[in-house]
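okay, structure incoming, though there's no sequence with it:
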């Protein structure tokens, strides 16, 4: 039986199938009202892990979730990410891991989410122009100060994960990964060995799953949708995998959440596993 929950950092229990809030419109009007409804419906359906980031609208996504869900129900984890900032000169988004920027983004996230502590904070990307020790050291200081509970990383290699674990306790990794794209397979394997939560972004290949004949065939045999098959495969792939599919439509949300109850047979598992190569050198991620 596939486990339905996972303890991030060994103590923070969440249901494994979460929700990615990135695609929720935040501008005033009917679209925002729908976004509020989707976020609330996710919690009604039992989702306990919701992913956002400073990058998503410069904090507007965080504010949306707070408007929809605050005061947060017991057991709900809203995790956010920092480390990408908008240039004051060009207006373009860029990596920015300078300690003062990270600290400022954390303070703003606390304010926008209306909390005193971020139970899980992830570094959106490593900034190659800032020493790793400076980036992670700033986050560790925020953790020591009680403003952050646990720390994670995103879009990293196995080597970077090893380096980071010498500085902080890494409890989660968020890399691109799905049934058709397993470039970061070695990172998932490393996370599984260490008991680190692996949050795959783009978990259903942006709809490409439905166009793949083998996935469509498995879906038909299981009386499910290709999206549900792709999510069920992720949940079946490893107990540390916590998919965070996103949508701005309640119907799609309900379809996604229902994937947690879909069970693949060994034959289905083998057919899906054969769709993309698994063997990758440890440094290719």
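That came through, no problem. Since this is a predicted model, take the numbers as computed values, not measurements.

can we go C-alpha only for contacts and neighbour counts from here?
OK.

could you find the closest non-adjacent residue to residue 225?
Nearest in space to residue 225, with sequence neighbours left out and distances taken as Cα to Cα, 6 or more residues apart in numbering, is residue 219 at 5.3 Å.

also this one, for the comparison:
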């Protein structure tokens, strides 16, 4: 099963990776979670997206067990939030420089490595998500200072950004940004200008919520008749159409679809082989884009 490749953090990687956020659904079936990640690697996944706060460390622990050095997998993690087990939401902001440093240390420890290949600084500036208050309103330059210091210390290999605005990205470019992780899908294309800027700068565009609809108020890919029509004509699922559209839309897109299901994992990996003719592309491109600016919490 072949998938297209792209440049990422000085490497050539498959454009279809794996996002570990849903691994926690297998919290009581750890062996199954490890087997799922192993299967992803067997299918060609060579970049995995995770965070210490996914399952309160469970995802990182599974990845530590499942991914071997000889697999040569780029493990990408993120900072900017931390677990909040007792809260209404399982997350809270952790934007202060000392919190970013502590989160890097937590990820190093739970992944069992002495260097994190890529760390995304998750800002709270755009898209669906928490919005900062009080001492969590932190200037980007102060955050980049600690991130670059951690890189200079050898604890971080490369720096990415998440939920950032185009102005924030422009400010951060001198720091050497390798990827941007924003909410983006066929049905929510707010950041088209930023995607183009990333392409021009050689920065990977890594959409989260690639099918929309993860929270109430977000547009859903599966609500679009055009997507269902294309799926039926090609004999694939609407989700596969949405993921394949992202790959076709821009060459710097890297996918990190998440799942806790083996069959779904294989379906996700197959999207690299889906092709669209011009009429199909035009029908999908004509789908209305709606905003993903949905504050949560």
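Yep, that arrived. Note that this is a predicted model, so its numbers are computed, not measured.

returning to that earlier point: the counterpart of the residue nearest to residue 225 of structure 1 in structure 2: neighbour count?
If you follow residue 219 of structure 1 across to structure 2 using TM-score structural alignment, you land on residue 231. Counted with other Cα atoms under 10 Å, residues neighbouring residue 231 of structure 2 total 17.

got a list of what the alignment partner in structure 2 of residue 95 of structure 1 touches?
Across the two structures, residue 95 of structure 1 finds its equivalent in residue 93 of structure 2, going by TM-score structural alignment. Residues near residue 93 of structure 2 by Cα atoms under 8 Å, 6 or more residues apart in numbering: 80-82, 130, 132, 136.

still touching in structure 1? Go through these.
Taking both residues aligned by TM-score structural alignment, their matches' Cα atoms under 8 Å as the threshold, the shared contacts between this structure and structure 1, drawn from the contacts of residue 93 of structure 2, are 80-82, 132.

just to revisit the earlier point, and the match of residue 95 of structure 1, how far is that from residue 165 of structure 2?
18 Å (Cα to Cα, to the nearest Å).

repeat that for residue 241 of structure 2.
From residue 241 of structure 2 to residue 165 of structure 2 the distance is 27 Å (Cα to Cα).

coming back round to it: would you agree the match of residue 219 of structure 1 falls within a strand?
No: the assignment for residue 231 of structure 2 is helix, going by DSSP: H, G, I helix; E, B strand; the rest coil, so no strand is present there.

circling back to that earlier point, so the residue nearest to residue 225 of structure 1 makes contact with residue 230?
No: the pair residue 219 of structure 1 and residue 230 fails to qualify as a contact (Cα atoms under 8 Å) at a distance of 9.1 Å.

part of a helix, is residue 198 of structure 2?
Yes: the assignment for residue 198 of structure 2, made by three-state DSSP, places it in a helix.

quick one: it and residue 192 touch, right?
No: shown here, residue 198 of structure 2 and residue 192 do not form a contact pair, counting by Cα under 8 Å, at 9.9 Å.

which residues touch the alignment partner in structure 1 of residue 212 of structure 2?
In structure 1, the position corresponding to residue 212 of structure 2 is occupied by residue 205, as judged by TM-score structural alignment. Shown here is residue 205 of structure 1, whose contacts under the criterion Cα under 8 Å, 6+ apart are 178-181.

in the stretch 51-200 of structure 1, which spans are strands?
Secondary structure of the stretch 51-200 of structure 1 (DSSP state E, counting those that start in this stretch): strands at 77-82, 84-86, 93-95, 118-123, 148-154, 170-174, 197-198.

ok, and what's touching the helix ranked longest in structure 2?
For structure 2, the helix with the greatest residue count under DSSP state H is helix 97-111. Contact partners of helix 97-111 of structure 2, identified using Cα under 8 Å, 6+ apart, comprise 51-52, 57, 60-61, 63-64, 77, 79-80, 82, 94, 114-116, 142-143, 146-147, 150, 155.

stretch 5-17 of structure 2 now?
Under the criterion Cα under 8 Å, 6+ apart, residues 3-4, 44-49, 118, 158, 178-179, 203-204, 247, 251-257, 268-269, 272 lie in contact with stretch 5-17 of structure 2.

stretch 241-250 of structure 1 now?
16-25, 34-35, 37-38, 41, 49-51, 197-204, 231, 234-235, 253, 256.

end to end, how far does it reach?
Start and end residues of stretch 241-250 of structure 1 are separated by 23 Å (Cα to Cα).

and that stretch, what's buried?
Of the residues in stretch 241-250 of structure 1, those buried by neighbour count under the rule 16 or more other Cα atoms under 10 Å are 241-248, 250.

go on, stretch 64-79 of structure 2?
Those would be 64-67, 73-79, for stretch 64-79 of structure 2 by 16+ other Cα under 10 Å.

could you do stretch 15-34 of structure 1 as well?
Neighbour counts over stretch 15-34 of structure 1 (16+ other Cα under 10 Å) mark 15-22, 24-26, 32, 34 as buried.

do the same with stretch 183-202 of structure 1
For stretch 183-202 of structure 1, using 16+ other Cα under 10 Å, the buried residues are 183-192, 195-202.

pick out the residue nearest the middle of structure 1.
By Cα atoms, centre = their mean, structure 1 has its centre lying nearest to residue 199, at 4.4 Å.

pretty sure it sits against residue 171.
No: counting by Cα under 8 Å, residue 199 of structure 1 sits too far from residue 171 to count as a contact (10.8 Å).

gap between residue 97 of structure 2 and residue 180 of structure 2?
If you measure residue 97 of structure 2 against residue 180 of structure 2 using Cα to Cα, the figure is 20 Å.

from residue 144 of structure 2, how far off is residue 192 of structure 2?
Following Cα to Cα, the distance that separates residue 192 of structure 2 from residue 144 of structure 2 is 24 Å.

let me fix that: residue 187 of structure 2
To residue 144 of structure 2, residue 187 of structure 2 is 31 Å away according to Cα to Cα.

then residue 170 of structure 2?
Separation of residue 170 of structure 2 from residue 144 of structure 2 (Cα to Cα) stands at 13 Å.

more neighbours: those two, which one.
Comparing residue 170 of structure 2 with residue 144 by neighbour count (other Cα under 10 Å), the higher total belongs to residue 144, at 18 against 13.

quick one: map that one onto structure 1.
Under the alignment defined by TM-score structural alignment, residue 144 of structure 2 is paired with residue 136 of structure 1.

I'd guessed its match sits against residue 164; true?
Yes: taking Cα under 8 Å as the definition, residue 136 of structure 1 is a contact partner of residue 164 at 7.5 Å.
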